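1. Have a look at this fold, sequence not included:
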């Protein structure tokens, strides 16, 4: 149970500490005193989203700490989070700052807010203001039914499988769309790939061919230039080699006569040797020059093909090999994608069969649970002053379900149908239930689900909306009975409900030194009598209203 709650710097609360007991606890107070602030603080401690505007004015952070006892049932879950329970006690703490950031701890072990929320859901079932309106939502009705059937884990697994199926179907659709587009261009792609593969273009080939083409086109001119060089170097009188030899001999002779020219002997001899080597090289080069018209035709034809392919594919010749590889790869990818698509089709068919089996089983369990839920809620109705009311849980689905019927929650639609009076036809809850009836229907469902969920703490924020008089007394008695198996905390404005409580707290708003504060105090004896009298008569409390309040408390022992 929730043994203690401490709140600092939250909304109008400066520093509040309160200890709770077992059974039914009620929180009362005048409108605007801050009754719902207590619930908001506890919700924040249990993982609700942090709203920085709820910080007390002037504070840079708030801290909410809740101590729970008798939580040994959560020991395994906590150990999975690395949290050790101390003597069956769990302390939940949340610190939230003005910057919107927050931190959370369980028994001083830091945890994520997600972990805090999961643990909180196992500790407290909180029914907020106007939450009974959710009963009109078909999705909420489905969740209530699944909770009564203990289907939450099964539905989570089913939904995970459904999402995987949808992802596989989306992948297959994308593959098929791409395949359809590819088929439209596949013949052209195959032709182009074949054309480029047969062309067998090599990177750098075009430049090499152009250089060879230039050489083949210059055969006659090269022959003429080589002949002229041969004559100039050695093949005529007074050739360069002959003159260089004569010059070298004359310089050597002069150096013998005048040593000052000794250093010039070697350069002249070197010049003679170089000219002689050049002549020999030119002679060899002349032998290599050959006119080859067939090769010229081959080179020209090859260059013509390469230039044609460059224009056709709008890329340079050096890029043609990469293009050929890309087109060939597309053809291979088409085969791989088709293989992959076929594998996906088999996988999808298998997933659909598995999900359809699971959904059919979920339907069977929902229908069985719906019958039982209707029966148990009917029993609760009689305790809540709805003696003639009936609630029927209708689980509707296809008679012969197929894969096309699969949805994220199965193959069913769930609808709660209600009739408040005998002889009246059962109709959808959203069309016939009044506000007061919705409150009692919600309480009946909560009471029924409490046996299944085994959440130790139930909190109701104004479950008494839209009711009063005899109906309020019935609701109070039901909450008191519920408090025998679970801790129940209820915010109420009705004295008929408040008088049924085992513990009564008054929430007050006070102003001191220009600051407003919300506080909480336990009521007993005459203080509780006065509060019940105020709730009955308003600000004008008389002996008559006090006597009536005492009578209400005296009758508390008769709630059974």
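-> Perfect, I can see it now. Predicted, not measured: the structure shown is a model, and the values here were computed from it.
2. going forward, measure contacts and count neighbours with C-alpha atoms only.
-> OK.
3. Tell me, how many residues neighbour residue 410?
-> Neighbour count for residue 410, taken as other CA atoms under 10 Å: 21.
4. for it, what are its contacts?
-> For residue 410, the contact set (CA atoms under 8 Å, 6 or more residues apart in numbering) comprises 158, 359, 360, 362, 363.
5. Put this next to the first one:
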């Protein structure tokens, strides 16, 4: 509820501070006294548009602030504060608006600047303005369904349904995406599997082609290498006066003198090393000879293998390392395809179970709505007849939705509120056919109908401040007293701010504010006073007859006492 309101330099208000309480707060005063300025200030604080003429003094900014008492039981409201990390541990929230001289404005919550959109989110949960625009909501079939669910205390089951519906809808979207991916992959999988089998059959290894090329070069020159090896061995070992024999002879001859001279000693050692190196050279050449002579078919194999590897590289336009990477990549896609098919199957099974559940829940919700609608109709008729529509008839027509826009085919008979479409049919006169509310109801009937709904639902709604701005327009006589009772009954559950010209409504107030405009030679000033006791009686007498005559005061006292 609103605990206090402060207004500075706004329209004709220089400085104003008000404190409010629970229950019905009535604001009265002569026409043009400034009553609507108070409601206007609250509207501006909570996001309404700024217009020229809102500054009393164009050279100074306007400052508006409303302090709200926050009900921790209102889960939606506390969640919204938490979402924006706004501290309400003290149980209060300060909403402020500053309007600069250029009419640009800033909004604040607890001193922190916030956007207009955020302010409007809070507005919907803090304040209920009963206005012409508010009445238009009655034409909205979604709103009609919402009030029916609130009346039937079906909010929990509806939220349960909505949550499961959205979860199922999300699963269906995921399933479609998986199926599309699976369909696209299915066309490629056969090719991928063929390619993997082809690569697997050849089974290339990284670096294999380089090694084979080296071996191929060796085997291609085998005849020349064998001839060289034969001649080399002959020259070193076999022919008369061979290299080996000559070195051995010189080693023996010089060995006699190696102790006589250091250089001779070194020469002998070098010759011995040369002899050993000749042995090693011949051994290495013999190894090559063995390779060439043992596997005469090796050349054919290597040539064939290199042809396979080369053809594979040409086909895939990559070297062996790239081909193996490509193979791993398409193998992953094949594995993904297989696991995707399993996921599709599992997800489809889940959706079947979910659909069975939400269809059952929608039937349960629909049955409860129809039962609640019958009782709601009776209560609305009883209450609206008290508001001078004696022949009113009403019917909640509940039908299956035709098709939920944007939902999948598997959810086409549902939307996130269930299976029901609701349309209120209304007639204000005997013998007149019931028609949709948007066709049949006048502005005055809309206002009274909405008031009746608010009264009926007042104990079922989250606590908030309800503002009635001259709801009593065009109402008089016995209806005035019944209207006052209605508003007072709503005030038992919610804080109500009501601007009124009706003494009957004023007599039911829990707190009565008198608004007076005092005109000076250069400017006007708005004064607000809380009325108690005799002052209140005098104001109600003025509202009754325009003066505080003894008869008017007596009548005022009777109205106050009747409450």
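-> Okay, I see it. What you are looking at is a predicted structure, and each value in this text was computed from that prediction instead of being measured.
6. So which of the contacts of residue 410 of structure 1 sit within helices?
-> Mapping those onto helices (DSSP state H) picks out 158, 359, 360, 362, 363.
7. how about those residues in TSV, adding neighbour count and distance to residue 546 of structure 1?
-> TSV is the format used below for these (neighbours: other CA atoms under 10 Å; distance: CA to CA, whole Å):
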residue	neighbour count	distance to residue 546 of structure 1
158	22	58
359	25	59
360	18	60
362	22	55
363	19	55
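8. which of those lies closest to residue 389 of structure 1?
-> Set against residue 389 of structure 1, the nearest of those by CA to CA is residue 363 (25.9 Å).
9. so that closest one makes contact with residue 414?
-> No - with contact defined as CA atoms under 8 Å, residue 363 of structure 1 does not count as touching residue 414 (10.1 Å).
10. Show me whatever sits in contact with both of those two.
-> Contact with both residue 363 of structure 1 and residue 414 is made by residues residue 395, according to CA under 8 Å, 6+ apart.
11. which one in structure 2 is aligned with residue 366 of structure 1?
-> Alignment note (TM-score structural alignment): residue 366 of structure 1 maps to residue 369 of structure 2.
12. separation between its match and residue 459 of structure 2?
-> Separation of residue 369 of structure 2 from residue 459 of structure 2 (CA to CA, to the nearest Å) stands at 19 Å.
13. Compare the two (neighbour count), which wins?
-> Counted by other CA under 10 Å, residue 369 of structure 2 and residue 459 do not tie: residue 369 has more neighbours, with 24 against 15.
14. Which element, helix or strand, includes that one?
-> Assessed by DSSP states H and E, residue 369 of structure 2 sits inside helix 320-386.
15. still on that earlier bit, of all the contacts of residue 410 of structure 1, which comes closest to residue 59 of structure 1?
-> Closest approach between those and residue 59 of structure 1, by CA to CA: residue 158, at 45.8 Å.
16. ok so, going back, among the ones in helices among the contacts of residue 410 of structure 1, which one sits closest to residue 488 of structure 1?
-> Taking CA to CA as the measure, residue 488 of structure 1 lies nearest residue 362 of these, at 31.8 Å.
17. Report how many residues lie close to residue 192 of structure 2.
-> Using other CA under 10 Å, residue 192 of structure 2 is surrounded by 19 other residues.
18. hang on, it in a helix?
-> Yes - secondary structure of residue 192 of structure 2 (DSSP: H, G, I helix; E, B strand; the rest coil): part of a helix.
19. Skipping its backbone neighbours, what lies nearest the equivalent of it over in structure 1 in space?
-> Alignment note (TM-score structural alignment): residue 192 of structure 2 maps to residue 189 of structure 1. By the measure of CA to CA, 6 or more residues apart in numbering, the closest residue to residue 189 of structure 1 outside its immediate chain neighbours is residue 327, 6.3 Å from it.
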